[in-house]
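Q: A predicted structure for the sequence below; I have some questions about it.
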Amino acid sequence: MGTWNTGPFDNDDAAELLDDIREGHIYFDELLPDVGHRYIAADQGAMIVAMAHLAAGSVPEGIDDSQLESLRTPQNRERLRQCLEAVISDGTVSELAGQWAESGQDKLLEWKAQSHVQLI
């Protein structure tokens, strides 16, 4: 995964997700994993972080809020909240958290702070 910073859209997987949304080729239900105890791969974790921020209202240029309606349903917001919690927990559950942990404690904490968002 190409990463250039700790923000929710600062990686190749999130950039591809945003491009797909702009082009209208996205089905959020297919991208959201089922909630449960399993290992989350880094690419899926990056998309979960990006989708959580989109659902919470952080919308990059070129994306219209209407394109995010299905992501913002109460059911999907709850799925995202639980998935995001798993992604930023630790490397035993999330490959992405494990990769950030390898970057050092300061970078890990910065990434977690940038990735966390309230999904009420």
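A: On my side now, so go ahead. Numbering: from 1, shown residues only.

Q: switch to C-alpha atoms for all contacts and neighbour counts from now on
A: Fine.

Q: can you pull out the strands in this protein?
A: Counting by DSSP state E, the chain forms no strands at all.

Q: state the distance from the residue most central in space within the chain to Ala55.
A: Nearest to the geometric centre of the chain sits Val49, at 1.5 Å (CA atoms, centre = their mean). As judged by CA to CA, to the nearest Å, Val49 and Ala55 stand 10 Å apart.

Q: swap in Ile120?
A: From Ile120 to Ala55 the distance is 10 Å (CA to CA).

Q: here's the one I want to compare it with:
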Amino acid sequence: MGAWGSGPFENDGAGDLVASIGHGDFTFASVEWAFEDDYLEVDGGQIAVALLELVLIVRADRKRDPLVEELDLDDFADALTGERLAWLIDMVERTIASSDSELFELWDEQGPEELAAWRIPVVDGLEDLRVLTV
């Protein structure tokens, strides 16, 4: 799975995303490849969860995870549009859906406690994002 914890930035997909933002070459188009198939592979799920957390940091003043404490999010924040936020809601919904998400399946295989430790904060963050887009 390429993860060392259940947090939004504790995996390879999020690490690549954070590096891209840090280098100044992130665009939403640069991650679209991860969401093209009907079945959401692990990279797409990890990227969706990390994007969700980053949006909540810049739009809802969420406390920064130490892994992104020094990350400059100004350009990322400028790229957020209503259309992109709606797209992100859809991608996070796919990530937490049991039938369409490899990431969900991998956490489910770890057992109910591990699944809950990963999934509950994502569901809560998704609800926070929905409130922001109303």
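A: Good, I have the coordinates. The model shown is predicted, which means the values in this text are computed figures rather than measured ones.

Q: follow-up on the earlier one: what do Ile120 and Ala55 of structure 1 both touch?
A: Arg77 (CA atoms under 8 Å, 6 or more residues apart in numbering).

Q: what ranges does structure 1 have for its helices?
A: 12-23, 28-31, 42-55, 74-87, 95-102, 105-115 (DSSP state H).

Q: how about those helices in CSV, adding distance to Gln67 of structure 1?
A: Below are those laid out as CSV (distance: least, CA to CA, whole Å):
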stretch, distance to Gln67 of structure 1
helix 12-23, 7
helix 28-31, 10
helix 42-55, 10
helix 74-87, 14
helix 95-102, 27
helix 105-115, 22
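
Q: with respect to Thr3 of structure 1, which of those helices lies nearest?
A: Closest to Thr3 of structure 1 of the helices of structure 1, according to CA to CA: helix 12-23, at 6.5 Å.

Q: quick one: average offset of the closest one versus structure 2, please.
A: Compared with structure 2 after the fit, helix 12-23 of structure 1 shows a mean deviation of 0.9 Å (mean CA distance after the TM-score superposition for structure 1).

Q: tell me who's in contact with Glu95 of structure 1.
A: 39-42, 45, 87.

Q: then Val87 of structure 1?
A: 40, 45, 48-49, 93-97.

Q: that one maps to what in structure 2?
A: With TM-score structural alignment as the matching criterion, the partner of Val87 of structure 1 in structure 2 is Thr95.

Q: any idea how far its match is from Leu40 of structure 2?
A: From Thr95 of structure 2 to Leu40 of structure 2 the distance is 7 Å (CA to CA).

Q: mind listing the shared neighbours of those two?
A: What both Thr95 of structure 2 and Leu40 touch, as defined by CA under 8 Å, 6+ apart, is the set 101-103.

Q: closest to Leu73 of structure 2 out of the residues you listed?
A: Leu103 (25.6 Å).

Q: the closest one contacts Val42, correct?
A: Yes - between Leu103 of structure 2 and Val42 a contact is recorded at 4.7 Å, counting by CA atoms under 8 Å.

Q: so what's in contact with these two at the same time?
A: Contacts common to Leu103 of structure 2 and Val42, judged by CA under 8 Å, 6+ apart, are Met1.

Q: give me the neighbour count for Asp74 of structure 2.
A: 10 (other CA atoms under 10 Å).

Q: quick check: it vs Ala3 of structure 2, distance?
A: Asp74 of structure 2 is 27 Å from Ala3 of structure 2, by CA to CA.

Q: do the same with Asp16 of structure 2
A: 12 Å.

Q: likewise Asp108 of structure 2?
A: Going from Asp108 of structure 2 to Ala3 of structure 2 by CA to CA gives 14 Å.

Q: what does Ala77 of structure 2 give?
A: 26 Å.
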